[in-house]
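# Structure here, sequence nowhere to be found:
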């Protein structure tokens, strides 16, 4: 079903995969640069049926180097449309206004209370949407999309939380959507009946007191009835919802269910926006008439060839839903993908030609930095050998994929391993790479990516403790002991928090079993299941600072499971059955788990290579400890700007 054509308002799309709009931060003053061109060209060649680019309807409504309807946009839009047509890829232009907090610059935005616009301001905005629509269609746009979701301007009018007006644009729902209907009418008037017009909505605000699915059904039904739109695109909640939309906490099928609730009330196509992490699920959503198209912008960011790879039944780089891409844009930076460091650098990659050479590059370490370095080395044409002392690739990513909802990381490892095999990288497993082993390959260049090892605070030396990795990879006996006693986790960074999630997941019974037991037995659940007694100790003033937009969701989940947490707290003394804290508290324990971080693996290989005049580079945790995103970037950047003769 994914690769069957489908029409919107008589215009045929070659398949059901649309790259939804992403502000890249690459477009400076509407310039169609090589960076912009190559970014979108790769995704058009990768099989997208359509690519959606953003047009802020005026300068005031743009942010962070976004295309806007002003000087040069006509040329930008024309070049984009013509380029996409070369690959039978439709060009959808999203008409956009940021809303509250808009400035004339693209700097980081600070939250503030929105102020009400005058009626004249609103008329000006409606006219701006109309003019942007006209310019876009005149310069080759195949379809238009009106952004009325995710917390941007039009959705701020729809929401009773952000709209406190008492005139014709506020108070009742019908009044709050007036501006949306005025925009749709003006756009339709500008472009006529034949151009497909898509309304983009958040299916529900996903915030207490916000608008609901029923509200969106009412809006879309009326818009269709009046002939104003030809399709509806449905996403999850707003970017500042309690559970941010399109993170790994919101499965695609959840948004599909919201789409289904809207679609069953309409007679026009529905497009569902999210992350396509399961082809089977995407097919099921279309087959079960939950949706007609899959809008997967973040998935195209993670892998520009995703459509072709799905068609050819190959693995692809799955979007991890970490939301770092959106966070980068909201900070006023360029768009990037934590698990695809090539995104945004396609234009530089084109300057590297594959060379025919017998020169060998040896990569030591099979974690994210080593795997990425080996991939780029092989792509440059070097005979590449990757040596790992483990029986599988992935390094610490194999641990990162074990907490609840994080298993897509294993798909990332699988896909990158398949890339290495396709590039004929010689992967040597279960082998300790000392200097003599490395030298035996007669390398021209060596990449040292040996990773890191856990750090144990001095206060716990000579005490009984468990390392986080031994909980993740340990025997069932470890979990059994944790179930029976009081557990203290030392370290409240992402490792400590996700470890607590993992323990809770291992110790609980699934929702389906709870449902059965509550309906058909008289056994009190409190007699059958007790939440593990977990306390997290963090010396910094904030928990999980690396998690960013997913942090609150993770912490709230732990609080719901009665996990106790201390910040700004250190362990002063470890007694036989209790620990003394810097906040003058003393807590009992049965198990202490160390999740305080890591330090680079100690090695003399670099010195030995230097003594033998063999060139090398140290990357990833071997240099200094960092997260997977920075480790992958390290491996990529090593070969991005390095031209070895």
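Cool, the structure landed. Values in this document were obtained by computation on a predicted structure and should not be read as measured data. Residues are numbered from 1 along each chain as shown.

# make it CA atoms for all contacts and neighbour counts henceforth
Noted.

# Tell me where the stretch 251-400 of the chain has strands.
Along the stretch 251-400 of the chain, counting by DSSP state E, counting those that start in this stretch, strands occupy 270-273, 293-295, 360-364, 383-387.

# Need the winner for burial among the ones you listed.
strand 270-273 (a mean of 29; mean count of other C-alpha atoms under 10 Å).

# Could you measure from the nearest residue to residue 173 once chain neighbours are set aside over to residue 130?
Spatial nearest neighbour of residue 173, chain neighbours left out: residue 158 (7.1 Å); criterion: C-alpha to C-alpha, 6 or more residues apart in numbering. As judged by C-alpha to C-alpha, to the nearest Å, residue 158 and residue 130 stand 20 Å apart.

# ok, and here's another one to check against it:
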């Protein structure tokens, strides 16, 4: 077979094991970890979907090897715990039966033990252990590990690796990056020991070497051992790329695959997990440089989701393997689609951090563009309906499109009506923001899926009660979306005022001095984009904080971009009047201020189209309201609700 991406699709042999291609599934935390650290059935199904989608290897994350000094609520593997070995075996089998290599990531949180606990107060009650005595930035004291404790932890790595092999895992990944314990020993920032584990690079690498030796002794030869580390810690006081090269050279004789990531989790989340504000593959240069200095295969990671880019990485010798995490949540079948020359059908990750924010908030998983994530046990295949029906969809936004595609796959006759000349709903506005191009492109992807499934799409067609009566559908899904909230502020009708939803149609009207009214997510992202273009932007927000509607992972990175791209932020300001000179506002003390700008962007929120919903509510035997029409929320909820509305017909 001739592949569109021959280098990416070529096999690779590591420690005698041949992988069918170069696309591996990176470690991602599970969702139903039991109180004693067993892998729950939901988590096993979560990892299995990556294997079913064609990943060459799937890594289960993270197994903490020494609970006595690491109380993180993560996986453990301990024969003294009922079902521990069995649950690991079921997980490994769920992966391997689809042809993927199951790998288990072994880790220790060190001074950040308890990070994965939902109840952070319990984390602060724990004794924290690290290479050196210190106090964490949040005030938690850290005690230095004794040599006896270090020996215990080293032995624990070997013991757990042996159990992992017994359970059916065929590769081990040792986590030595992102600020966890091994990284803490490697880092001059964390490690201030004066014994054989501190000081020189050789000494700082000693713990990692001992861990790798213990793991090798447990699993034997010709069993792939992968070491994951940060090529550079990317902050002052940490090690840089030059020292990252030396660390790699020190460890390479003990490992079979070097997995080069970036940053330190606690000091640079946006480095380790590149956000939408960064280029895809922004960390690849670390792997590319390190690969020049080692003789073993090197893997890279960091916001990769485009097979053309991944092909170039492999073809040019920057890396031998590409890892993906979020990209395989958005589309678990990405590797299979690449291998089948169907890359145009890939659903691309938006890098919106919904997946990681949901885990932090509720201990579950969810993906904006893939309603299966976190609910894999419910089934990943759409089953045909026993009775075929006529389905009418009112609205061509992401929720309506996903509902139409799902209903058509079930065998229903589906008509989707969009009252405008283009699909996408609120996503149409994202074309104005270059860093959200994947979000805008999502409409094209869902539209192609819907059309290929047989959905009839009618433009310039508003669904009214009369229209429903004429079409006589068995089911009606109302996905009418929302409309922008435009309050009656004096001057709002001025030529210099642009509603944020319409920004993409009015880019030529935007002057060099802009005031954005509204510091929610939409207003902040608009301000950032205009600032990136070199415009002088000021942001006005009535509340005391910006972007409270942004998720907990995206918001800190968003605020950092605001600091870089926006000239001034005025919180606690209520807009009272818009003039050619700018926006007159009143602060909390009742004083008036002019925020100067010759263009004003109105980004004051959205309002559900409840009038449309009420008109259509009882017009068909089955009626379901989804997305913003139901309640102004997120694309995540619109897609999820659209999917399940179609399944319910």
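Right, received. Where do you want to start? Given the structure is predicted, the values throughout are model-derived calculations rather than measurements.

# Could you get me the TM-score between them?
The TM-score (TM-score structural alignment, normalised by the length of structure 1) is 0.88; 610 aligned residues with a C-alpha RMSD of 2.5 Å.

# Reformat the strands of the stretch 251-400 of structure 1 as JSON lines; add distance to residue 138 of structure 1.
Output for the strands of the stretch 251-400 of structure 1, formatted as JSON lines (distance: least, C-alpha to C-alpha, whole Å):
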{"stretch": "strand 270-273", "distance to residue 138 of structure 1": "25"}
{"stretch": "strand 293-295", "distance to residue 138 of structure 1": "25"}
{"stretch": "strand 360-364", "distance to residue 138 of structure 1": "52"}
{"stretch": "strand 383-387", "distance to residue 138 of structure 1": "50"}
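
# closest to residue 587 of structure 1 out of those?
Of all these, it is strand 360-364 that lies closest to residue 587 of structure 1, at 43.1 Å by C-alpha to C-alpha.

# list the contacts for the aligned residue in structure 2 for residue 474 of structure 1?
Under the alignment (TM-score structural alignment), residue 474 of structure 1 pairs with residue 506 of structure 2. Residues in contact with residue 506 of structure 2, defined by C-alpha atoms under 8 Å, 6 or more residues apart in numbering, are residue 498.

# ok, back up a step: what's the burial count for the residue nearest to residue 173 of structure 1?
Using other C-alpha atoms under 10 Å, residue 158 of structure 1 has 31 other residues around it.

# how near is the alignment partner in structure 2 of residue 323 of structure 1 to residue 275 of structure 2?
Counting by TM-score structural alignment, residue 323 of structure 1 corresponds to residue 353 in structure 2. Residue 353 of structure 2 is 8 Å from residue 275 of structure 2, where distance means C-alpha to C-alpha.

# any residues in contact with both of these two?
residue 554.

# Check which residues of the strand or helix carrying residue 570 of structure 2 are buried.
According to DSSP states H and E, residue 570 of structure 2 maps onto strand 568-571. With burial defined by 16 or more other C-alpha atoms under 10 Å, the residues of strand 568-571 of structure 2 counted as buried are 569-571.

# Quick check: of these, which lies closest to residue 391 of structure 2?
Ranked by distance to residue 391 of structure 2 (C-alpha to C-alpha), those are led by residue 571 at 46.4 Å.

# Quick check: the closest one touching residue 520?
No: counting by C-alpha atoms under 8 Å, residue 571 of structure 2 sits too far from residue 520 to count as a contact (11.3 Å).

# which ones are touching residue 384 of structure 1?
Per C-alpha under 8 Å, 6+ apart, neighbours of residue 384 of structure 1: 360-363, 374, 377-378, 424-426.
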